[in-house]
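Everything below, folded, please.
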Amino acid sequence: MSMSTGRLLPVLTALFLLASATPASAAPTGPDGPGGWSAAWSVAHHHPVPSSDWLGPNWSVPGFADESVRQVVRVTAAGSRIRIRVSNRYGSQPLRLTGATVGRSSVGAAVRPGTLRPVTFDQRRSTSVPIGAETTSDPVFLPVRALESLTVTLYFAGPTGPATYHQDGLTTSYRAAGDHRFDHRAAAFAGETSQSRYHLAGVDVAGSPHTLGTVVTFGDSHTDGYGSTPGADNRYPDQLAERLVATGRPLAVANAGIGGNKLLADSQCFGERGVGRFHHDVLGQPGVRSVVVLIGINDIDGGGYPDFGCGASPVVTAGQLIDGHRALIRAARAHRVTVVGATLPPFKGSYGYTQEKEAVRDEVNRWIRTSGEYDAVVDLDRILADPTDRDALRLAYADVDSLHLNDTGATVAAVAVAAQIR
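Below you'll find the predicted structure:
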């Protein structure tokens, strides 16, 4: 069974648009040289969805009104100044941000006294972000070290409407009534927490000759970190950043993973298809120098599922997935970005596994491994497989669902990816 013509046409259109993008029409990419702006933390956003037992609680649908939202991020590279990016990409009305602050994190929602700085936008403390857009702050002179945690507080005086957000933040976000931008204490934020991210799209660093650009990790829940310990920064991209720092390679890491994301199909819950969002989420990152692509298992594993409210899951062929990967490669190279392909890890034992789906994964992995079309390849399929059953994850690396990586598996993936980063 293959995609119907009606379902395939939007995918082909997205592939054409992505592949035909040129550097002249894109946001500037590539490092600005030593000291230029580099994305040191990022998150890929998607549509707001209601809280549920399945997806977990979040604040995205109601949004915020006379509330402060405090979010802790770990920057992956050093700089003498920082800036934040605020997104209204999936909003239904212009986003009025009354003000924001940033400071060095303490414990939980607390900020180290004396480190809070106001954030301005075109020299003003408030800003309005149009529907579908993002805005970047003015530089904030706050020196940071690689792997240091910062706390960003956004205050919205009026109703925001539904919030542009990221479901699986795996890090606690905090909400408090009223304006607590300059409150370094945690007490006001004690009542309400979430594991999602809201409106904050990125934190960039500049001013350090030791930061030479950004590696963007692009993909689905393997990249997003599902299966790793919440609050521990154990996703494979987190551990990749740690390894780059430990081995003296001055590169930032930005995470562009979305749990449940597909390469070829949109989802109301799990984001725009990979071939559609690649330009924004990867090539739009400041200082992007290389990208690691790990995507396609949800297209295979979910193929044929009915629409449970998050979008259809059409059955796909290996050829269609390979065409999608080729479009990402062409787009990256058009922007002079090195593109590293990762083979799809084993998934035998997961809920949707079948021999027919396994055959598709094998064919896609064979192409990634042998075609020579990626600049480099990380063979996660072979590295993570059970030696007694190559279609299954090694037990020591697997989450309980036999699909995702636990902390140990993420460590192994990070080491393998780091070996291919130049």
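
from here on, contacts and neighbour counts on C-alpha atoms
Noted.

hey, where'd the helices end up in the chain?
For the chain, the helices defined by DSSP state H cover 5-19, 221-224, 236-246, 274-278, 297-301, 318-334, 355-370, 380-384, 407-418.

Please identify the most buried of those helices.
For the helices of the chain, average neighbour numbers computed from mean count of other C-alpha atoms under 10 Å are highest in helix 221-224, which has a mean of 27.

Residues contacting it, please?
With contact meaning C-alpha atoms under 8 Å, 6 or more residues apart in numbering, helix 221-224 is reached by 168, 217, 235-237, 255-261, 294, 404-405.

taking the residues you listed one by one, which sit in strands?
Thr217, Asn255, Ala256, Gly257, Leu294 (DSSP state E).

ok, the last one - contacts?
With contacts defined as C-alpha under 8 Å, 6+ apart, the neighbours of Leu294 are Thr217, Phe218, Gly219, Asp220, His222, Thr223, Gly341, Ala342, Thr343, Leu344.

One more, so I can put them side by side:
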Amino acid sequence: MFTAAWIASPQLPAEGFTPNWSREGFWRQSVRQVVRLTAGGERVRVRFSNVYGTSPVRIAAGSVARGGAVAPLTFGGAAVGEMPARGELVSDAVQLAVAAGESVAVTLYFDTATGPATFHAQAFATSHRGPGCLLDGEGFTESSESWYFLSAVETDSGRTDGIVLFGDSITDGFGSTPGADRRWSDALARRTGRPVLNAGIGGNLLLNDSAWYGERGVHRLGRDVLRLAGVDTLVVLLGLNDIGFSETDEQPTYKPAPVVEAGEIVAGYRELIRQARGLTVIGATLLPFGGSDHWGERAAKVSHEVNEWVRCSGEFDKIVDLNRVMADPDDPDRLHPSYDFGDHLHPDDEGYEVMAEAVADLL
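The predicted structure follows:
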């Protein structure tokens, strides 16, 4: 049975706050993207998303590689594949032995213009682009910290104990060391030995869509989480941007930002719980964010009310109190200084390890 070993949540092509190639797309170019798997196996297959594309996208050639072992990708037995408009394409399974914790490189060659590319904005890993067909891994001339068209790598692990982390930039890994796989999803995979899949999108909201920050959480859960094979646990850490964007003038996609009450966030959580019936759903309290650009008197009040509901309602199957775990003991509304990336909103590598440990203790 093929199960997800790595995923990235698709986003609408946008320039946003991360320079990328999504709007220009690709033409007579190759793209090489390296991802770290959290489940091993003897065979691999790859999923590609064109969910935001308005026309088909042709993959003229592709490969997946681990170390010196390179396997060509095929699609229904053919070397060429086509992603349908607003759809996805799944490669055939290829023989390539991989272990949990190993990285694979997926290389694609586009011989015709793709148009704007469905992508994942903040990869915190480096992708490469170069002219012509570069399946041999040489000749790349440009780099980007986004993923393009690539939405999942699956292995024949047969695992059924996968964990999905569903959230915003904190889940996506903002504040972790780029290229080092130090997100809290990486840390949780190392601690548990289980497949851990990262369904975070920087800036994402629970209740509202955004041109930069993805579809609202209550809409994208089905596509990004519930259709994944081999998953039995969902961790929800989402809602901080819904609360905090109204406190800052620096969000160009929200002027003015929607102002939400705690009851609206709670209703969103209840909808996620309803949709995820059959999974173990772990609710996480929102991290402290005092002193950040998301903080203010109103944001403080709403976040406290939301966190108290998560702790006391009993509606999640389990809860992890990340707010208390990550707080400064001398000022509980702020992140512990040892865990603060520097913006008083996002953890650093050490903070992400602490978050992973707190969840691992529940499993």
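
TM-score for the pair, please.
After superposition, the two chains reach a TM-score (TM-score structural alignment, normalised by the length of structure 2) of 0.97; 362 aligned residues with a C-alpha RMSD of 1.4 Å.

just to revisit the earlier point, now for the helices of structure 1, which one comes closest to Arg104 of structure 1?
Distance to Arg104 of structure 1, taken as C-alpha to C-alpha, is lowest for helix 236-246 among the helices of structure 1, at 18.7 Å.

Check what contacts that closest one and list those residues.
Contacts for helix 236-246 of structure 1 (C-alpha under 8 Å, 6+ apart): 76, 146-147, 217, 222-223, 225, 233, 250-255, 410-411, 413-415, 417-418.

To which residue of structure 2 is Val203 of structure 1 aligned?
Aligned counterpart of Val203 of structure 1 in structure 2: Val153 (TM-score structural alignment).

Count the neighbours of Tyr148 of structure 2 for me.
31 (other C-alpha atoms under 10 Å).

wouldn't it be in contact with Phe119 here?
Yes - taking C-alpha atoms under 8 Å as the definition, Tyr148 of structure 2 is a contact partner of Phe119 at 4.3 Å.

For the two, list the residues in contact with both.
With C-alpha under 8 Å, 6+ apart as the test, Tyr148 of structure 2 and Phe119 both reach Ser22.

Check the alignment and tell me where Gly227 of structure 1 lands in structure 2.
Structural alignment (TM-score structural alignment) places Gly227 of structure 1 against Gly175 in structure 2.

quick one, what contacts its match?
Gly175 of structure 2 touches Phe341, His346, Pro347, Asp348, Asp349, counting by C-alpha under 8 Å, 6+ apart.

rerun at 7 Å
Contacts for Gly175 of structure 2 were tallied using C-alpha atoms under 7 Å, 6 or more residues apart in numbering; they are Phe341, His346, Pro347, Asp348.

swap in Asp168 of structure 1?
Gln195, Ser196, Gly259.

Pick the one among those residues closest to Leu12 of structure 1.
Gly259 (23.1 Å).

okay, now that closest one: neighbour count?
For Gly259 of structure 1, using other C-alpha under 10 Å, the count is 21.

Next: the one 5 residues further on.
Using other C-alpha under 10 Å, Leu264 of structure 1 is surrounded by 30 other residues.

Show me what it aligns to in structure 2.
Per TM-score structural alignment, Leu264 of structure 1 is aligned with Leu207.

any idea how far its match is from Pro258 of structure 2?
Distance of Leu207 of structure 2 to Pro258 of structure 2, given as C-alpha to C-alpha, to the nearest Å: 9 Å.

Find the residue at the geometric middle of structure 1.
Ala256 (2.4 Å; C-alpha atoms, centre = their mean).

Surely that residue and Asp281 touch.
Yes - counting by C-alpha atoms under 7 Å, Ala256 of structure 1 touches Asp281, with 6.1 Å between them.
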